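In: Pasting the sequence and the predicted model now:
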Amino acid sequence: MSIQYRFVKTITDIQPLLSSLNEHSIIAIDTETTGLDPFQNRIRLIQIAFINQPVFLIDLWKVSDDIISSLKKIFTSPALKIFHNAKFDLKFLIKSGFKIHGPYFDTMLAAQILSAGQKSQGFKLSDLVREELKIDLPKELQNSDWSGELSHEQLSYAARDAQVLLEIYHSLFLKLENVNLSATAKLEFECLPAVVDMELSGMLLHNKKWKKLTEELEKNQNDLAATLQQRLHEGLKRTLQLPFMENLNTEGQLLNLDSPKQMLEALQQLGIPLKSTSHEELSQLSRQFPVIQALIDYRKVTKVLQSFASALPKYIHPVTNRIHPDYWQIGTSTGRFSCRNPNLQQIPRDQVFRECFIPSEGNLLVIGDYSQIELRVAAEISHDQRMIDAFQQNQDIHCLTASLLIGKDINKVTKEERQAAKAVNFGLLYAMGARGLQLYAQNSYGVEMTNQQAVDFRQRFFEVYQGIASWQKELGTSSLKEIRTLNGRLRIWEDHPKITELFNTPIQGTAADIMKQAMAMSFPYLNRNNVHLIGTVHDEILLESPQEKAQEISHFLKETMIKAGKKFIQQVPIEVDIAIAKNWSEK
């Protein structure tokens, strides 16, 4: 595949591109960098492809100031800018001092949208070129040394990567139009600047507090391990030895507490009726057998230590002293964000963990959280009038459900009854059976519920929320293999989907669309006011604001999040809880 390129050495070389740009122009942009870290590595080459022109190659290490000025004009022009994995290039360009204005088109995001949840990989540029253009795109030079003298092969490789973006753009654009996914793509592309800001900003961890917390967790783990060993040892002394106990000192540490096999055999030897040591099975017997609760507690602390406490400080960046996770815009089949390296979305909600996440000196956190957004989306989609009325009258939906389930005045519902109703509301929204509801209530909300109560609550829930019941029945008896959110985001299954996925997708997917709309709408104003997005956790947006602007920003964020919700939800009012905080736990 032969590609024509022009190596820009003087302002005259780039003038044809600069003079041709207008609001109807389409350009493709790619970069070659010395590494993957925008804080420690640098852009070496910028490639810009334009229709009916050779690809323009700009060596950022050697160009003059007037060429840099021309690049700034190009990047802030109204032309449509095509990238592949735009987030990567935008972060490097911003750290190189450029401002980049939309509109954007990200071929990777477009391909993910078109896949409609059917696959989780195959979105590399080479994959798309093979699929759309039926040619192979060699990528061997991607990891070559871009810090030395650039070879003709490297320049040709770089030019080709930009040129193919123009070609696959047209194919992807038409596909999005043909399956009515243009609105979804537009939302994802408009959200890009917010995601870039979120990753570049990162979150600040109070290292001393975290270290102290880790030490306390390690002590707690040791204490729990000792208690568990003692209980197992005392029980096993009264039983026959297990196969793995041969040659072990009966007075010493007999068991590997992290071995599911040893734990299962030991607990079975104690007469506990278990088939596995899965959390689901253990939780059913935890109140009956204290040794099982001890194992659950030990595993919980061990998981937190391994996943977060010990691991998190390793992610503190040496340049910024902050943690910069990777956010994936379409991280799940429903369109939700996912997070990794590290996964800050999974930080436990306990105060001792979240109080360690703080703003930098002179700043405050502003936290916006959609209130019961998935229930509100469900009411809108199902047209459940009782639920719609409750939200319109600003009733507490969990108290209402409790009063309807147990036949009690809503004003006399206790905290415990409300908690049980909360489990019912969220559990039955996604087709849980009675047994699943019982376990969900216990594991997620600490609510003890008998099997008969779960059966009765489930039956009563669908009697009082008939719109939800009818909607679920209609979907459950259909032969649908695809479904959309209120914004039109599509999910497709090759075979008949699980009923839980069929119910979950339009609700959770619409909530994800609302969150992305709020981020996209809020970013320009936040950017002008030196306020940064630093995180998102499903229904929550975290900002870091100068202290003197925090009150103003909190009002703006609440108003914007509500406006974003109203773009998709018409019948049900949107509520947002706002907090101005000195740490993440104060929301």
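Out: Structure's in. What do you need? Numbers count the residues shown, from 1 in each chain.
In: Please count neighbours and contacts with C-alpha atoms only from this point.
Out: OK.
In: gap between the residue nearest to residue 351 when sequence neighbours are not counted and residue 346?
Out: The spatially closest residue to residue 351, leaving aside those adjacent along the chain, is residue 585, at 5.2 Å (Cα to Cα, 6 or more residues apart in numbering). Using Cα to Cα, to the nearest Å, we find residue 585 at a distance of 14 Å from residue 346.
In: Alongside the first one, take a look at this:
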Amino acid sequence: MSDSPEQPKKTLLLVDGSSYLYRAFHAMPDLRAVPGDPTSPATGAIRGMINMMQKLRRDVRADYAACVFDAPGKTFRDELYPEYKATRSPMPPDLRAQIDPIHEVVRLLGWKVLNVPGVEADDVIGTLSCCATQAGVETVISSGDKDLSQLVNEHVTVIDTMNDRKRDIAGVTAEFGVPPSQMLDYQVLVGDSVDNVPGVDKVGPKTAVKLLQEYGSVENLVANADKVKGAVGENLRKALDWLPKGRELLKIKTDCDLAEHIPGFPKLEDIVIGGQDTEALKAFYEKYGFKGLVKQLETHDVPPELIEEQRSKKKVGAGPGPMGLFEEPDLSGLSKATNLQYDTIFTWEAFDRWLAKIESAELVALDTETDSLDEMRAGIVGLSFSTEPGIAAYIPLTHDYQGVPDQLPRDEVLAKLRPWLENPERLKLGQHIKYDRHVFKNHDIDVRGYVHDTMLESYVLEVHKPHSLASLAERHLGRQGIDYETIAGKGANQIGFHQVPIEKAAEYSCEDSDQTLDVHLALWPKLERDSKLKFIYELEMESSEVLFRVERNGVLVDSEELGRQGHELGQRIMALEKEAHELAGQPFNLGSPKQIGEILFTKQGLPVVKKTASGTPSTDEEVLEKLAEDYPLPAKILEHRSLSKLKGTYIDKLPLMVHPKTGRVHTHYAQAVAVTGRLSSNDPNLQNIPIRTPEGRRIREAFIAAPGNLIASADYSQIELRIMAHISEDEALLRAFRENMDVHRATAAEVFGVPPEQVSSEQRRYAKVINFGLIYGMSSFGLARNLGIDNTAAKNYIDRYFQRYPGVKTYMDETRLSAKSKGYVETVFGRRLYLPEINSPNGPRRGGAERAAINAPMQGTAADLIKMSMVQVQQVLDRENRRTRMIMQVHDELVFEVPEDEVEWLRTEVPRIMAGVAELRVPLLAEIGTGPNWDKAH
């Protein structure tokens, strides 16, 4: 017997190229071969793919390697099931144009590229992994596709680099609840919505796991189908004929003939990982404008010892991160990753050292760790600071678990930090600073000196992309940080931050501050270079400050009034249920779409308006509204549904949302959500309270003023139509507003060819629908449906409108063309509103983007104006030491709680301020009303 040590097994590295290129395309910014030229070829996916492949090659040692792509054309699955992948969106043209260059550069980087006609990438990967196992070679598959989990065994592992997930046998079992050997059965039961492969109706992941635990396999489950009880058993028996085909579609093949594409197959010698072709790569990089990559080639490779040092670190720090997607991560990232300095402060000596550091720093990133996501109730568990990239410190304050080290007392630490925190000349930044402001205010600290918010920087620069810190760090730095669930667990087993071990909490929090500062350094120069975007960013920062105060102020709610309304609605809802049962001839659940469908379409034989994706008749609101025109039962169901939603969403919930200390309801305004720049309100959502019904309007009666005060509501009059007049420069529309005419009456006079004084109320109503409909890109079909007229009449109205208002038609046509060229439109003040689908080959999607292109500048400009008003009104309130408080912002409306002795001042000054925030080609008009509650203030 030989005494020589056992030789390590060789490794085959397989990359799911199709998965990679989609990730690269969606994660990267809109890079172009000629920067800033939207007509230049897109290069973002190419750039992302290069970084990902370089990163993977550094991180996974391999002897053999291939990058496998789906080839164009059909496969056996399409022949077996024509609906296979039928619901998938077509590949974006910008991505399709980058596929050939991606194949080319991956080859130049030393990888074997495979795209086998008639065979999906998964099947090629499955076949190669099987061959490798038979040859005694270990396989690592890099993909985010969960379907590949069925290939996992003791010799095959799947790594998901985007989510830092390892799917070995234990990993698959923990993630899905079944081992890899049962993954195919699991998929057969739940189906695959992405590939449009049905499973067993109503069988989700939990049910599938339960069935497989009980029966072991789908084969045994089918054999015992008659024993499965309830709806699951019924649906299973309905699916028995489908399941074999579903299995054939979902099973990854492991026996494809690849000899034509890999000489010597099934041997792996033709896919030995090779060296990169430096000269050809340099020419490629120069062709596509990758100057940083050219420089990287010229400075040669990173020293191997640095790569090993980086690999040995548990966290990547400022390095490229698992995907390595972004600007020059390979060299600068490595140098940062080896120089991280994250301190944890346990002593006053260390605290004083860091206090001196932050007091002398030009700019400090600040982050709070808390015991709640509710910003009005959250308490501080710890704080972190970063003064320069790679350098940060964490102060644990209230961690509480067995064996926790001694921590500095929270109250004393905050007292010593208060002078720095409240000093406006000590400049600070954060990620979503409004939340941190609330947290500090809960400890009676008014933070001053916040000058930057990375969430808002991203929102202004790239509104159509995610703005979380994790997304920003990965997109702009190539860094992937520690996931919260990694340190705190997930689901029912997740612990509070105060229970997280301090060493983990410190790394997590320091990384947040460090990444925030690093992201700011990447984004701020881009804002500084564009004066219009910089203006919008400054407006967002000022709005954040005002919104913090609005949220803090809160609004009083009359719980007794809501109780009365709830009782009345409850009685009406029960009466509607009884009426519906009588019309149906039997009792049924008015909250069950299935039972509603059976009553309406099976029993009563009502016409089917449309079907769901699964082929059953739809009972959604649009369908019920259509049926309600001719049948009484759908009308009762609609009313019941509307009132039940109103009661459950607002009337019953609002009293439960009253803060125990303030006695008020405090909504949260999200700035970085709506792509138009509008705010969204949640917990509670004050912007979606329905006001078109008497019951909905009554809810506003419960929003009241404190004794000695009134509620005041100030809003812009016809703001979007005024903005349309300004942008389109249409003379007739401009004249209507300049002469303070009733614009709907003026439009009716133009469209119907009658003098304004002879316009009937019906004609004015038609004109109002046309005015607002065209702003939202309404078609003649939509107008006909809205007005209850035929398409020809609707088209004639629109044609006459454009004849009378030619400037509006010109604006719409030019805006569509501009949007297609640039990929975005702008508000009057320069906010960019991106339209990713504007050049989509999918007609409905493209049409939706074109309608958005017309409306977004108006809606976005209105959002800019209300934010300007909010900021300027608050400045005046502060300057004059007024006791009036802004308590809500809803669309184009500002709501105040105003002392009775300031009402006259408010009636005069607030409309004046709102009308004067900007000078358009038509006058802005703001109107104000007051009353004891929000409803009466209108």
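Out: Everything's here; your move. Because the structure is a prediction, the values reported are computed rather than measured.
In: about what we covered before: residue in the second structure paired with the residue nearest to residue 351 of the first structure?
Out: Pairing criterion TM-score structural alignment: the partner of residue 585 of the first structure within the second structure is identified as residue 935.
In: so its match makes contact with residue 700?
Out: Yes: the pair residue 935 of the second structure and residue 700 qualifies as a contact (Cα atoms under 8 Å) at a distance of 4.8 Å.
In: chain center to stretch 388-399 of the first structure, what's the gap?
Out: Going by Cα atoms, centre = their mean, to the nearest Å, the spacing between the C-alpha centre of stretch 388-399 of the first structure and its chain's C-alpha centre is 28 Å.
In: Residue 426 of the second structure against residue 359, yeah?
Out: Yes: with contact defined as Cα under 8 Å, residue 426 of the second structure reaches residue 359; the gap is 6.9 Å.
In: Residues that sit against both of the two, list them.
Out: Jointly contacting residue 426 of the second structure and residue 359 under the rule Cα atoms under 8 Å, 6 or more residues apart in numbering are residue 420.
In: part of a strand, is the match of residue 585 of the first structure?
Out: No: read with DSSP: H, G, I helix; E, B strand; the rest coil, residue 935 of the second structure is coil and lies in no strand.
In: Now do the same contact list for it.
Out: If a contact means Cα under 8 Å, 6+ apart, then residue 935 of the second structure has 697, 698, 699, 700, 701, 703 as its contacts.
In: could I get these as TSV with neighbour count and secondary structure?
Out: Written out in TSV, the entries for the contacts of residue 935 of the second structure read as follows (neighbours: other Cα atoms under 10 Å; DSSP: H, G, I helix; E, B strand; the rest coil):
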residue	neighbour count	secondary structure
697	16	helix
698	18	helix
699	25	helix
700	20	helix
701	19	helix
703	22	strand
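In: Pick the one among the residues you listed closest to residue 453 of the second structure.
Out: Distances from those to residue 453 of the second structure were compared by Cα to Cα; the smallest belongs to residue 703, at 32.2 Å.
In: Would you mind finding the match for that closest one in the first structure?
Out: So residue 703 of the second structure corresponds to residue 357, using TM-score structural alignment.
In: Measure how buried the aligned residue in the first structure for residue 453 of the second structure is and give me the count.
Out: Matched to the first structure by TM-score structural alignment, residue 453 of the second structure sits across from residue 106. Around residue 106 of the first structure sit 23 other residues, with neighbours defined as other Cα atoms under 10 Å.
In: so residue 106 of the first structure makes contact with residue 89?
Out: No: counting by Cα under 8 Å, no contact exists between residue 106 of the first structure and residue 89, whose distance comes to 10.9 Å.
In: Need the residues touching each of the two.
Out: Between them, residue 106 of the first structure and residue 89 share the neighbouring residues residue 83, with contact defined by Cα under 8 Å, 6+ apart.
In: All the helices of the stretch 401-550 of the second structure, residue numbers only.
Out: For the stretch 401-550 of the second structure, the helices defined by DSSP state H, counting those that start in this stretch occupy 410-421, 433-442, 454-461, 469-477, 484-488, 502-529, 531-553.
In: of all the ones you listed, which lies closest to residue 392 of the second structure?
Out: helix 502-529 (5.3 Å).
In: post-alignment, that closest one versus the first structure, mean distance?
Out: On superposition with the first structure, the mean distance recorded for helix 502-529 of the second structure (mean Cα distance after the TM-score superposition for the first structure) is 2.6 Å.
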